[in-house]
Structures are given as C-alpha cells and as structure tokens.
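> from the sequence below, what's the structure:
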Amino acid sequence: MSVNIYDTANQLEQDLRNSEEFAELKRAFAAIKEDEEANGVYNEFRQVQQLIQQKQMMGEQVTEEEAKQAQTISEKINENEVISQLLEAEKRVGTMIDDINQTVLKPVRELYQ
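Modelled structure (predicted):
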C-alpha cells in the first residue's frame, strides 16, 4: 500500500487548525486586535523584534539604544495581560510544532546516526 505523504501533511494541517492550542492562539490574537493599547504595544514589540533579528542574521551588533528600546517594550509586554496571554498561546503552539517536527524528522536523524 502506497502512502501519499502530502495527504498526511494536509491532514496534519487540518488537525493543527482544529487543535485547542490553535483555538487559544486565535482567541488571544483576536483579543489583541480588540484592545487598542495592547495592539499598539504588540505591533511595536514585533517591529523591534524584527529589527533585532535582521541585525543578528546580518551579523550586525544591536546598538545600545536598540537594546534599551527592546528592554522598554519587554517591560510593557510583561505589564499587559492581553499580550502575555498571546505570548503564552504562541509558546504552546510553537512547542507543539517543535514536537511534530521532531517526530517527522526522526527517520532522517536516525539515518545519519
């Protein structure tokens, strides 16, 4: 019997969409969009995060000012319950995806051991 791995991947996508972890993430993201203050802080956080990641990928140093900006926005994030809930939900979905990746890549890892 032949297995179509793409059918399995498509089923996995649907299972992810229907998971409680993803439902929590959607609810948390909707809450951010509904809260003007949280949405502004979250967008600022994403911009600072992207800037720092781009610099790191290019091998550039993060300036002291950028580090201070990241610290300030991090403090705002920690003070905002709506954003904290989103970050926790993102973490749970990310952990689930990491676990799935480990499972999917297991045959390849075993091959090279």
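
> okay, CA-based contacts and neighbour counts for the rest of this
Fine.

> and the helices in the protein?
With DSSP state H as the criterion, the chain has helices at 5-17, 20-34, 36-57, 64-79, 81-111.

> so what's residue 4 up against?
Listed by C-alpha atoms under 8 Å, 6 or more residues apart in numbering, residue 4 has no contact partners.

> I'd say residue 29 and residue 86 touch.
Yes - between residue 29 and residue 86 there is a contact under C-alpha atoms under 8 Å: 6.2 Å.

> roughly how far apart are the residue most central in space within the chain and residue 9?
The centroid of the chain falls nearest to residue 90 when counting by C-alpha atoms, centre = their mean (4.8 Å). Per C-alpha to C-alpha, to the nearest Å, residue 90 is found 21 Å from residue 9.

> second input sequence below; structure requested for side-by-side comparison:
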Amino acid sequence: MAQNIYDIANELERSIRQLPEYRAVEAAKVSIEENPEAKEILGNYVAFQREVQHQLQAGQMPEDDLQQRLQDFNQKIQANPLLTEYFHKQQQLSVYIADLEKIIFKPLNELL
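Presented below is the predicted three-dimensional model:
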C-alpha cells in the first residue's frame, strides 16, 4: 500500500526541524529575540522586504530610494554579530531547502 503523500510531507517537515542547520537558525533567532537592538533591525528589515514584495506584486516599480535603504540595512546587519550569524546560518539551511525543492519539483519539471 502506498504511503499517503500528506504523511510523507509531514514527515519531511519534522525531519527538517531536526536538521542541525535548522536548529542553528532557531538558536540564532532566539538570541536575536533577546537583544532589543537586533530584534528591531530584523523587524524593520523584514518589513522592508515585505514592502518591496508588495510593490512588485502590485506591478509597481520599487521606490527610488530602495538601493540606499538596502545598503543601510546591510550595514546595520553586518555591524551586528547576532544578525550576521543568523543570516549565515539561514544561508547554510537554504542549501538543504534548495536540494529538497529540486527533488520535490523534479516530476513537475519533467511534465513541462
């Protein structure tokens, strides 16, 4: 009997949470939550990303000051060791996620 695809997806979700890379991102996020400055910078950065995404989804070109604002965020992030570590750990986790996407979407890509 074939295993239910939703059961497989839920098992994958649980397995991702057990990865050392996932746990490292989780620990870095806890450290940020405990640091008011890092928490504020990250919150503002996420809001900025959402703003740009909404503009693009609405068919609008991002505002002219986008590049300067992005540079400002990059400087603030690089100056904060907690945020630097968080994004570094996220990048390590993203390698797994990219590999999983390739595997999961392989059958769909073959249909194209």
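
> what's the most buried one of the helices of the first structure?
helix 20-34 (a mean of 17; mean count of other C-alpha atoms under 10 Å).

> where's that one relative to the chain centroid, distance-wise?
Remark: helix 20-34 of the first structure is offset 12 Å from the chain centroid, using C-alpha atoms, centre = their mean, to the nearest Å.

> which helices and strands sit right next to that helix?
Under the contact criterion of 3 or more C-alpha pairs under 8 Å, 6 or more residues apart in numbering; DSSP states H and E, helix 20-34 of the first structure touches helix 36-57, helix 81-111.

> quick one: it to the second structure mean distance?
Helix 20-34 of the first structure differs from its equivalent in the second structure by a mean of 0.6 Å after superposition (mean C-alpha distance after the TM-score superposition for the first structure).

> what's in contact with that helix?
Under the criterion C-alpha under 8 Å, 6+ apart, residues 16-17, 38-39, 42, 82-83, 85-86, 89-90, 92-93 lie in contact with helix 20-34 of the first structure.

> repeat that with 6 Å
For helix 20-34 of the first structure, the external contacting residues (C-alpha atoms under 6 Å, 6 or more residues apart in numbering) are 38-39, 86, 89, 93.

> could you do stretch 71-90 of the second structure as well?
25, 28.

> so what's the gap between that stretch and the chain middle?
Counting by C-alpha atoms, centre = their mean, stretch 71-90 of the second structure is centred 13 Å from the centre of its parent chain.

> now the end-to-end length of it.
Distance between the boundary residues of stretch 71-90 of the second structure (C-alpha to C-alpha) amounts to 20 Å.

> from residue 78 of the second structure, how far off is residue 72 of the second structure?
10 Å.

> same check on residue 56 of the second structure?
26 Å.

> please apply the same query to residue 63 of the second structure.
For residue 63 of the second structure relative to residue 78 of the second structure (C-alpha to C-alpha), the value is 24 Å.

> just residue 84 of the second structure next, same as before
Distance from residue 84 of the second structure to residue 78 of the second structure, by C-alpha to C-alpha: 6 Å.

> for residue 37 of the second structure, same thing?
In this view, residue 37 of the second structure and residue 78 of the second structure are 13 Å apart by C-alpha to C-alpha.

> cool, thanks, talk later.
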